[in-house]
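**Student:** return atomic coordinates for the entry below.
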Amino acid sequence: MYRFYLSIITTFLFITSFAQGKLDSLTQELNKLQHNSHLTGFAAAIIDKDGIVYAQGFGHANKEKNIPYTHQTVQPIASISKTILAVALMKAQELGKLNLDDNINNHLPFKIVNPNHPEKTITIRHLANHTSGILDGDSYERTYLFQTDIQPFYHKLSKEIRKDTKTLVELYNMNEIMSLEEFIKKQYVQGEIWYSDKHFSKKPPGRTYKYSNMGANIVAYIIEQAVEEDYRNFVQKHILNPLHMDNSGWRSEKYHPQNEATLYWYGYPIPESDLVTYPDGSFMTNTVDYGKFLSTMIQGYNGMDNILSHSSYIEMMKQPDSSDLKKGIFWSVNNTKIGHSGSDLGIVSHAYFLKQNNIGIIVFVNTSDTIDAMLEVRNIYRTTLKYTKQ
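**Tutor:** The predicted structure follows:
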């Protein structure tokens, strides 16, 4: 049902609506940017409603082993994972399992109440557009789980950042595995070990935008409770399988990523990792698989029923009434584009499509916190954007 017509030549893909010479020029520009940057590796892609127009990797997936970063290289995509969560949420609503305007406590086996506004209802919609008043606290740093200890590379960093990085590395190396339910309860249920009034805004729900990773994780847990199924299985069934995203998922016994990139934090390799809060940021994919997803989103936004109904796309990607609010249902929406970005240890990512011409851009990078990293990634995105103007 969902077909993507891909012509693979060497390491990039194209369709006839984009001139070959134009794409060759893009490759040359991106090669130059990579060569002059502090980024270990990245991939960039251009998408339209029919599939992938261009996808190319640059630099290294693993510098020490001289493994190139290609369009097939898999890595976590940080907060772009929330676009998967958005679609899962809308699917659960379509199935009649929940409603965006439900009180969250109608679906939770415990109660979460803002102590500053105990009489105010927090809805699923509030969580999804980041106006719930549920805040990320210091305990969120306990989410990182590394397969082996991070080595003390911080000794090589400048004095200004060495101490804080050392503190984080030591914390990450002591983190313990726990369930998503336990992680949520410990922070937001009164009387639990990490609970604090500081985890809640003084503003009432629905009034003020404040980005919240933990709000997203509570939504994923609500989905699990409502559909009576593991969130990852629900996503596999309703998103990954229909779209043939065969190289995507969350690290688990069922999913062992192929062609996985090593992540570089401050330019130093870090061990493979996962998050206790996997729904908010540790979804793993590559530009080809996520390109299928983004192309499907473009189709749905423009009137096609596919993995969601068109009406669900319109609700999910509705532009907020105020520019201060910024989000639809997890998607960032403004006058010109719809999508999401992400950043985490060793990760910078961007995925957006333009309202004007329905062309999408994906940039996945396996490096963070190096000199000028954010500016260098922005230059990659803007260079790719320049080539979407036909």
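**Student:** C-alpha only now, for contacts and for neighbours.
**Tutor:** Fine.
**Student:** which residues sit in contact with the closest residue to residue 369 other than its chain neighbours?
**Tutor:** Leaving out its chain neighbours, the residue that sits closest to residue 369 by CA to CA, 6 or more residues apart in numbering is residue 266, at 4.8 Å. By CA atoms under 8 Å, 6 or more residues apart in numbering, the contact list for residue 266 reads 346, 367-370.
**Student:** between the residues you listed, which is nearest residue 101?
**Tutor:** residue 346 (35.9 Å; CA to CA).
**Student:** tell me the contacts of the closest one?
**Tutor:** 263-266, 270, 365-369.
**Student:** now do 10 Å
**Tutor:** 39-40, 75-76, 78, 262-270, 365-370 (CA atoms under 10 Å, 6 or more residues apart in numbering).
**Student:** from these, which land in strands?
**Tutor:** Members of these lying in strands (criterion: DSSP state E): 75-76, 263-265, 268-270, 365, 367-368.
**Student:** tell me how far the spatially most central residue of the chain lies from residue 284.
**Tutor:** With distances taken as CA atoms, centre = their mean, residue 80 lies nearest the centre of the chain, 1.8 Å away. Applying CA to CA, to the nearest Å, the value for residue 80 to residue 284 is 10 Å.
**Student:** cool, and residue 21?
**Tutor:** When residue 21 is compared with residue 284 (using CA to CA), they lie 32 Å apart.
**Student:** and this one, please, so the two structures can be compared:
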Amino acid sequence: MPAFVLHRSRLTPLQSRAWRWPNRRLRRCSREMFFVRASSDPSVAHSKKSPFPSARRVIIASTRQISARAMQRPAVRFGLPSIGRCGARQECETAMAWRGAVAHSTTPVQCIGHFIMWLTMSCLICLAVTVGAQGTRPAVAAEPSGPKPFDSSLRPQIDALAHEAMKAQHLAGFSLAIARNGTIIYAQGYGYRNVAERKPATAHTVYNVGSITKQFTATAVMLLQEDGKLRVDDPVGDYVPGLPCGRLVTLRQLLNHTSGVADYLTILNNSTLTMPKALAAIRGSRLTFKPGSMYRYSNSNYILLGVVVQKASAMPFDDFVRQRIFRPFGLTATSVGTTPLDMRDGATGYTVVKGRAKPVNTKDDSAAELDFPDGAVNTTVLDLVKWDTALDGGHIVKPETLSMMFTPSHHRADWPYGYGFGFGLDRVNGHREIVHEGEWTGFAGENATFPDDGFDIVMLSNTDTFQEDVLKRRIFRLFYPNQR
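**Tutor:** So this is what the prediction gives:
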């Protein structure tokens, strides 16, 4: 019996699914066109090369996307139930270039043979689709452009990358969490949260997250807009008195770093930071550019936004984020107003000096920054996954609000993606990424989510020289190896 071979025409390729039987292959796709050809040699059953004339073919295509060229061919039309996931019926087109086949026939016997071959192939196709419609679900071929499923083989590869980063960057410790569609698929700690006491880092270790805090501050502002307590186009002077640029700069420009307000960290000595000193430095500084004319990252923007949250909500910043974000969404290990050292499973901060991780006096340095809305949050990788899942799922702010937050400011030519409201917007291997890095004395980390893929990578370290972005991209390629 001849083997029937499915050949794909040279149309626009999209993802497809394949079902296989011995010496036969049927492939369905909503946009591609396929040809079944006969061969007496089973070895060519899956070959793209056919020894038969192109006129002797059965064409199968979905009528939803069938091309005009296919519709012009002689066709016998019949309705077939769809075997797709949606369960809806769809019509299939079956056509045979019969006249072309006869033209190639030189004897009545060959003519009859071509007719029998066509009839046999048509019956096999009908039988295959009917079997699928009755509930027999064939095996689904892997889509080469899709994500690689997590299995035990990936664990040693992730561990190898993590240990390589630990050694190359002289890290004291760090924690890693990977999630897909809100479910943790990998969570692990490496090294130590306290080297001297040999306390290991785990997925539950608490770190200061530095500027990742800005995600929470921006969300607090947007919650207040949804409450009707403020508008992002209000001038900041409505909420922060005594600011010379108060009528020139809007909350929107603070959120997306287009305000021109000078960064207080370039004015003050980090070791003497307090909130009153930071505000005094901001009030005494001049704008570095015309508001709205360009992008320049400035921590001062989020210092001012913290004051806005306090004024509009009539409660301290840390109380507002605790009541509206941390508690409702189960961020039980997340806090503002303390230091990691004061918390259970808290990490000691380190910096690298001459190739070795040395502890820094994070308790004294952080004590003055307890209520800073640009970098005061302490949390774990597990809580950040909860945060990503709740935010991206539309459970914290409305979808239209989230869309506004994820819209770039478009003021930086050398950065084609940009910054939204508290979130960096980037692409990794062609995948849209919502991301923010954080660094403070003794700590560094990154919170990256890929909303179109439902994929999250969160890394936090108690070493402030951690190059987290390099490791993130290497881990991402393990799950998406065939991307750009």
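**Student:** what residues does the corresponding residue of the second structure for the residue nearest to the centre of the first structure make contact with?
**Tutor:** In the second structure, the residue matched to residue 80 of the first structure (TM-score structural alignment) is residue 212. By CA under 10 Å, 6+ apart, the contact set of residue 212 of the second structure is 374-378, 384, 422-423, 435-439, 444-447.
**Student:** sort out which of these are buried, if you could.
**Tutor:** 374-378, 384, 422-423, 435-439, 444-447 (16 or more other CA atoms under 10 Å).
**Student:** the helices in the first structure, which residues?
**Tutor:** Ranges of helices within the first structure are 20-35, 81-94, 124-128, 159-174, 180-188, 213-227, 231-235, 278-281, 287-301, 310-316, 373-386, based on DSSP state H.
**Student:** and of those helices, who's closest to residue 138 of the first structure?
**Tutor:** Closest among the helices of the first structure, using CA to CA: helix 180-188, at 9.8 Å.
**Student:** list the buried residues for that closest one?
**Tutor:** Applying a neighbour-count criterion of 16+ other CA under 10 Å, one finds 180-181, 183-188 buried in helix 180-188 of the first structure.
**Student:** and that helix, how far out from the chain's middle?
**Tutor:** With CA atoms, centre = their mean, to the nearest Å as the basis, helix 180-188 of the first structure stands 21 Å off its chain's centre.
**Student:** same check, this time on stretch 262-276 of the first structure
**Tutor:** 16 Å.
**Student:** so how far is residue 328 of the first structure from the aligned partner of residue 384 of the second structure in the first structure?
**Tutor:** Aligned counterpart of residue 384 of the second structure in the first structure: residue 290 (TM-score structural alignment). Residue 290 of the first structure sits 20 Å away from residue 328 of the first structure, going by CA to CA.
**Student:** switch the helices of the first structure over to a markdown table; also include distance to residue 335 of the first structure.
**Tutor:** Putting the helices of the first structure into a markdown table (distance: least, CA to CA, whole Å) gives the following:
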| stretch | distance to residue 335 of the first structure |
| --- | --- |
| helix 20-35 | 26 |
| helix 81-94 | 19 |
| helix 124-128 | 20 |
| helix 159-174 | 37 |
| helix 180-188 | 34 |
| helix 213-227 | 24 |
| helix 231-235 | 29 |
| helix 278-281 | 25 |
| helix 287-301 | 14 |
| helix 310-316 | 15 |
| helix 373-386 | 16 |
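**Student:** can you check which of those gets nearest to residue 253 of the first structure?
**Tutor:** Going by CA to CA, the one of the helices of the first structure nearest residue 253 of the first structure is helix 231-235, 12.0 Å.
**Student:** before we move on, back to that, among the contacts of residue 266 of the first structure, which one has the most neighbours?
**Tutor:** residue 367 (30 neighbours; other CA atoms under 10 Å).
**Student:** that one -> the second structure?
**Tutor:** So, by TM-score structural alignment, residue 367 of the first structure is matched to residue 463.
**Student:** pretty sure that match sits against residue 350.
**Tutor:** Yes - between residue 463 of the second structure and residue 350 there is a contact at 4.6 Å, judged by CA atoms under 10 Å.
**Student:** who touches both of these two?
**Tutor:** In contact with both residue 463 of the second structure and residue 350: 171-173, 193, 357-360, 441-444, using CA under 10 Å, 6+ apart.
**Student:** and residue 374 of the first structure, how many neighbours does it have?
**Tutor:** Residues near residue 374 of the first structure, counting by other CA under 10 Å, number 16.
**Student:** contacts only, for the match of residue 367 of the first structure.
**Tutor:** 169-174, 193, 347-352, 357-360, 439-445.
**Student:** quick one: it from residue 251 of the second structure, how far?
**Tutor:** 33 Å.
**Student:** my guess is residue 332 of the second structure meets residue 383, correct?
**Tutor:** Yes - in this structure, residue 332 of the second structure is within contact of residue 383 by CA under 10 Å, at 7.4 Å.
**Student:** who has more neighbours, the two?
**Tutor:** residue 383 (22 against 14).
**Student:** leaving out sequence neighbours, find the closest residue to that one.
**Tutor:** Nearest non-adjacent residue to residue 383 of the second structure (CA to CA, 6+ apart): residue 331, at 5.2 Å.
**Student:** tell me if I'm right that the one you found and residue 379 touch.
**Tutor:** Yes - with contacts counted by CA under 10 Å, residue 331 of the second structure reaches residue 379, the gap being 8.2 Å.
**Student:** and residue 273 of the first structure, how far is that from residue 82 of the first structure?
**Tutor:** 18 Å.
**Student:** ok, now residue 197 of the first structure?
**Tutor:** From residue 197 of the first structure across to residue 82 of the first structure, the span is 26 Å (CA to CA).
**Student:** more neighbours: which of these two?
**Tutor:** Shown here are residue 197 of the first structure and residue 82; by other CA under 10 Å, residue 82 has more neighbours (27 against 15).
**Student:** which residues touch the nearest residue to that one once chain neighbours are set aside?
**Tutor:** Spatial nearest neighbour of residue 82 of the first structure, chain neighbours left out: residue 280 (5.7 Å); criterion: CA to CA, 6+ apart. Neighbouring residues of residue 280 of the first structure by CA under 10 Å, 6+ apart: 77-85, 212-220.
**Student:** what of residue 328 of the second structure?
**Tutor:** Contacts of residue 328 of the second structure (CA under 10 Å, 6+ apart): 322, 396.
**Student:** that one maps to what in the first structure?
**Tutor:** So, by TM-score structural alignment, residue 328 of the second structure is matched to residue 242.
**Student:** give me the distance between the residue nearest to residue 383 of the second structure and residue 467 of the second structure.
**Tutor:** For residue 331 of the second structure, the distance to residue 467 of the second structure - CA to CA - is 26 Å.
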